[in-house]
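Asks: structure for the following, please:
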Amino acid sequence: MLHPKPMALLLAGLVALAPLSAQAEKSRRLSVTGEASKEVVPDTAVISLGVRAQSDEAGEAMELVSVSMNEVMASLQDSGIAGDDIQTQQISMHPVWSEIRRDGAYEQTITGFEASNIVMVTLDDLGTMGGVLDDVLRAGANEFRGISFSYSEQDAAEDDLRSAAVEDAIDKARQLAAAAGMELGLVRQIQDGAADGGGGRMMATEMARSSDMPIAPGAITLRHSVSMIFDLKKPSKPK
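Replies: Predicted coordinates for the structure are as follows:
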């Protein structure tokens, strides 16, 4: 029969071992990152373009921009672009400063005003892009901020990539566990990484008056990643 004091010591020892055992189990875990990527052909473009004009008077500069912008908007609508696909991005007005020599010294003075109106145009038919750009140039557009390309089915593609990234993480974890002489246990954590849509592709340049501007959208690489934590366990004994 155990005396009360040794029994208390035994129980205390078992309680002390419990956290150590849990800590040991937690230390036998494996963290991996799974990745997946896919190249897609973009089918949508967003073009940033507009009109810029200068004049001695602010009101006249804005009037020049408004007249030309109305022509540009009419050209876009004639090309079959819906009103919902045309959005004003920026309207600005600022003074034009020049350096003038006066009484033997140079001083900064306002010599005019510059106004601009920039719109974003969404195109669902990339085959018409060159013609649309050529038309708005003829209509009076003289500023081109750039083109960004995207893929309309990106959400569905990212769902597939997410699943592929999980499979990649599991394959890596199994390989690492086997190399370490262990077996893969339960999944303890899954963390979805940020999707990378390739950043679109932005090309910015001043517009040049040319006929049917050639545009090459190329391809967009979509990427997705997930981080997973697995338990590691000792190999099962052979029967």
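Asks: only C-alpha atoms from now on, for both contacts and neighbour counts.
Replies: Noted.
Asks: next, residue 212: secondary structure please.
Replies: With DSSP: H, G, I helix; E, B strand; the rest coil as the basis, residue 212 sits in coil.
Asks: second chain to compare with the first, below:
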Amino acid sequence: MKKLKFLLAPLALTLALPAAAQGPVGQTSIAANSTLLSITAQGKSTRTPDLAVFNAGVVTQGATASEALSANSTAMNRVIATLKKAGIADRDIQTSQISLNPIYSQPEYGPNGVPRQEPRITGYQAVNNVSIRSRNVAGFGKVLDALVASGANQVNGPSFQMAEPAAALDEARLDAMKDARARADLYARAAGLRVVRIVSISESGGFAPPQPVYARAMKAEMAAPPPPPIAVGEVEAEVSLSVQFELAP
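Replies: So this is what the prediction gives:
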């Protein structure tokens, strides 16, 4: 059996083959005078994102752990209330981090570099962050502005996504399959052969959001800035197919 082998990606999903086309486990059975061609093709589909995912929260300090945590809870309740007022549903708000840590004094050193005293606890820092999905991408900047005004002093994101990527993924699958078949026909003609059938199809990949753009940390005590400009751009759905073709004279 002749065999032409091109780039073959790791397989994530393999379609079952008819019993007649299967050989021993891990092998593909084709006619003795046929050639097995393996091709990996990528398909892409772009969309304007309709979902912004980001994190927001509050960092507070206090002389005691209880004081820091109490102040944080009060501020965080305002932040969550602001999110709901801005139209963010309960299902789109999820706690992502809660922490309480001591704050230590800086050690004092003597002339010989030996610490005069060990660091001591001078207070406590409490952190509470939530992950938020904003389905009104056009109004995302106003949501950030309202958060800062209500006491949020940590904001990170956004990562723009598709709320329903299924249709875009199907377009990417069709694009990948079209490319795989076109290249199979090209290789077959170049080798003086013809494509008899598809032996197997394997898929990997999926929705590929861009790297998130991080907003700077914001301080609640500063005057509230105007809503930041938001550039939504496009996001991609990407699929990789590994397709095996049987070529024959």
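Asks: TM-score them against each other, please.
Replies: In this superposition the chains share a TM-score of 0.82, using TM-score structural alignment, normalised by the length of the first structure; 212 aligned residues with a Cα RMSD of 2.0 Å.
Asks: now name the helix or strand holding whichever residue in the first structure pairs up with residue 243 of the second structure.
Replies: If you follow residue 243 of the second structure across to the first structure using TM-score structural alignment, you land on residue 228. Mapping residue 228 of the first structure onto the secondary structure by DSSP states H and E places it in strand 220-233.
Asks: now that strand on the second structure. Mean distance?
Replies: Overlaying the second structure shows strand 220-233 of the first structure at a mean distance of 1.2 Å from the equivalent residues (mean Cα distance after the TM-score superposition for the first structure).
Asks: returning to what we had before: count the residues that sit near the match of residue 243 of the second structure.
Replies: 19 (other Cα atoms under 10 Å).
Asks: now do the contacts for the residue lying closest to it once chain neighbours are set aside.
Replies: With sequence-adjacent residues excluded and distances taken as Cα to Cα, 6 or more residues apart in numbering, residue 228 of the first structure is closest to residue 190, at 4.5 Å. Contact analysis of residue 190 of the first structure by Cα atoms under 8 Å, 6 or more residues apart in numbering lists 226, 227, 228, 229.
Asks: again, 10 Å this time
Replies: For residue 190 of the first structure, the set of contacting residues under the criterion of Cα atoms under 10 Å, 6 or more residues apart in numbering consists of 31, 32, 33, 166, 226, 227, 228, 229, 230.
Asks: ok but it is inside a strand, no?
Replies: Yes. Remark: residue 190 of the first structure belongs to a strand, assigned using three-state DSSP.
Asks: one step back: okay, the contacts of residue 190 of the first structure in CSV with distance to residue 103 of the first structure next?
Replies: Formatted as CSV, the entries for the contacts of residue 190 of the first structure read as follows, by distance: Cα to Cα, whole Å:
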residue, distance to residue 103 of the first structure
31, 74
32, 73
33, 70
166, 75
226, 69
227, 70
228, 74
229, 76
230, 80
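Asks: what's the closest of these to residue 80 of the first structure?
Replies: Nearest to residue 80 of the first structure among the contacts of residue 190 of the first structure is residue 226, at 42.0 Å by Cα to Cα.
Asks: now do the match of residue 243 of the second structure against residue 169 of the first structure, distance only.
Replies: Here the criterion is Cα to Cα, to the nearest Å. By it, residue 228 of the first structure lies 7 Å from residue 169 of the first structure.
Asks: quick check: neighbours shared by these two?
Replies: Counting by Cα under 10 Å, 6+ apart, the contacts common to residue 228 of the first structure and residue 169 are 31, 32, 33, 34.
Asks: among these, name the buried ones.
Replies: With neighbours counted by 16 or more other Cα atoms under 10 Å, these contain buried members at 32, 33, 34.
Asks: dump those residues to CSV, plus distance to residue 181 of the first structure and secondary structure.
Replies: Formatted as CSV, the entries for those read as follows, by distance: Cα to Cα, whole Å; DSSP: H, G, I helix; E, B strand; the rest coil:
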residue, distance to residue 181 of the first structure, secondary structure
32, 17, strand
33, 20, strand
34, 21, strand
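Asks: no further queries at this time; thank you.
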